[in-house]
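Take a look and give me a structure for this.
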Amino acid sequence: MTRSPLLHFFTLFSLLFFTPSCQAPKELVYRDFKNLKVEKLGFGASSLKLDVIYYNPNNFGLQLKYTDLDIFIDGNYLGHSSQDYQISIQRLSEFTLPLQINLDMQNLLKNALPTFLGKEVTVKITGKVKLGKANVYKTFPVNYEGKQRFVVF
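This is a model prediction of the structure:
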């Protein structure tokens, strides 16, 4: 039985078109943060809001559905952020991720003085995010550590 050239063309076209779309996404690249503000301040519970800037190095857009993150400053637990999203991330571009962090008030004082004085601190973020494409999502681990200078005053 002979196969038609048209069948070969469609097979080749399908392989070329669909194979790149099945690649695992590259890790998002942290760029910066802005708009840090105290949302709620109290002895029992406090929260911060900030916008985190990331870059999508992928040749395709993504959708961010969920984040579940723990934040540490100089090894001390600062707080937790767990949020549902529907953020569309364009390919090869920066995007802003709004975060609300529920603070651990016991560890806040350990972190506050060096941070408010503008000292460079080690920020560590661990947890997971749910990213996808075309409403097919996968959970990815987050493990970021870097130096950051917070200027509050």
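
from here on, contacts and neighbour counts on C-alpha atoms
OK.

hmm, who's touching stretch 58-74?
Judged by Cα atoms under 8 Å, 6 or more residues apart in numbering, the contacts made with stretch 58-74 from elsewhere in the structure are 21, 25-26, 77-92, 111, 121-135, 137, 142.

Report all helices and strands that the longest helix anywhere in the chain contacts.
If you go by DSSP state H, the chain has its longest helix at helix 5-18. For helix 5-18, not one helix or strand is in contact under the criterion 3 or more Cα pairs under 8 Å, 6 or more residues apart in numbering; DSSP states H and E.

Also this sequence, please, to line up against the first:
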Amino acid sequence: MRTFSLLILALILIFTACQKPQAFDYRSVKNVKLEKLGFEKSTLCMDLVYYNPNNFGVDLRKVDCDIYIDNHYLGKYKLDTLMHINRKAEFVLPSRIQVDMQSIFKNVLTVLFNKEVLVNVKGTTRVGKAGFFKTISFNYEARHKIDMGL
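Modelled structure (predicted):
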């Protein structure tokens, strides 16, 4: 009887621990820096601030995505490190983006004279809990105000 009770308890814990994680909430961008400037590719560094709305912590292992501004390719973002994210907490995702400069040169006037741009990020991430990871596709799209100081 005791073994059966432990089995039931273990099954309950497994089913409650395997809740589908909610998507992280984007909060802001901080510390934007141009790390490397080139004619073909440049490297842009920034800290992305997010909030984990889940009632449990998760581990973020990998992010691989493409970034578009007003439906024009900007560059690729990759993160390949293990990062623990606490439950119901803000966290900072250090980001390094390889920017395709040819795309920027083609669309610089559009970006300079618009007060808002459409940001679209498409990719995958590996998120897990207790050592079990799952690859999840995501597609973020939103309008963001920009201030170029003109």
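
Please report how far T122 of the first structure lies from R149 of the first structure.
Using Cα to Cα, to the nearest Å, one gets 9 Å for the distance from T122 of the first structure to R149 of the first structure.

Ok, K34 of the first structure next?
Taken as Cα to Cα, the span from K34 of the first structure to R149 of the first structure is 12 Å.

Give me the most central residue, the second structure.
Taking Cα atoms, centre = their mean as the criterion, V63 is the residue nearest the geometric centre of the second structure, at 6.7 Å.

which stretch of helix or strand covers that residue?
The secondary structure element spanning V63 of the second structure is strand 58-69 (assigned by DSSP states H and E).

Which residue range of the first structure does that strand align onto?
Counting by TM-score structural alignment, strand 58-69 of the second structure pairs with residues 62-73 of the first structure.

how big's the offset between that stretch and the second structure?
Superposing on the second structure places stretch 62-73 of the first structure at an average distance of 0.7 Å from its equivalents, by mean Cα distance after the TM-score superposition for the first structure.

out of everything not next to it in sequence, what's closest to the residue nearest to the centre of the second structure?
In space, and not counting its chain neighbours, V63 of the second structure is closest to T125: 4.4 Å by Cα to Cα, 6 or more residues apart in numbering.

residues contacting the residue mapped onto that neighbour from the first structure?
Using TM-score structural alignment as the criterion, the counterpart of T125 of the second structure in the first structure is V129. Listed by Cα under 8 Å, 6+ apart, the contact set of V129 of the first structure reads L64, K65, Y66, T67, D68, T139, F140, P141, V142.

With E39 of the first structure instead?
When contacts are counted by Cα under 8 Å, 6+ apart, E39 of the first structure touches S46, S47, L48, K49.

Swap in 6 Å and give it another go.
S47, L48 (Cα atoms under 6 Å, 6 or more residues apart in numbering).

Check for me that it belongs to a helix.
No - when DSSP: H, G, I helix; E, B strand; the rest coil is applied, E39 of the first structure is found to be strand, with no helix at that position.

which residue in the second structure lines up with it?
The criterion is TM-score structural alignment: under it, E39 of the first structure has E35 as its aligned partner in the second structure.

neighbours of the closest residue to R61 of the second structure other than its chain neighbours, just the number please.
Spatially, and ignoring its direct neighbours in sequence, R61 of the second structure is nearest to L82 (4.4 Å; Cα to Cα, 6+ apart). As a burial measure, the neighbour count of L82 of the second structure was computed by other Cα atoms under 10 Å and equals 12.

now swap in Q100 of the first structure and tell me
Other residues near Q100 of the first structure number 20, with proximity taken as other Cα under 10 Å.

Find the nearest non-adjacent residue to it, please.
Closest residue in space to Q100 of the first structure, ignoring its immediate chain neighbours: K49 at 4.5 Å, by Cα to Cα, 6+ apart.

What of G123 of the second structure?
Distance criterion Cα to Cα, 6+ apart; nearest residue to G123 of the second structure, sequence neighbours excluded, is C65 at 3.9 Å.
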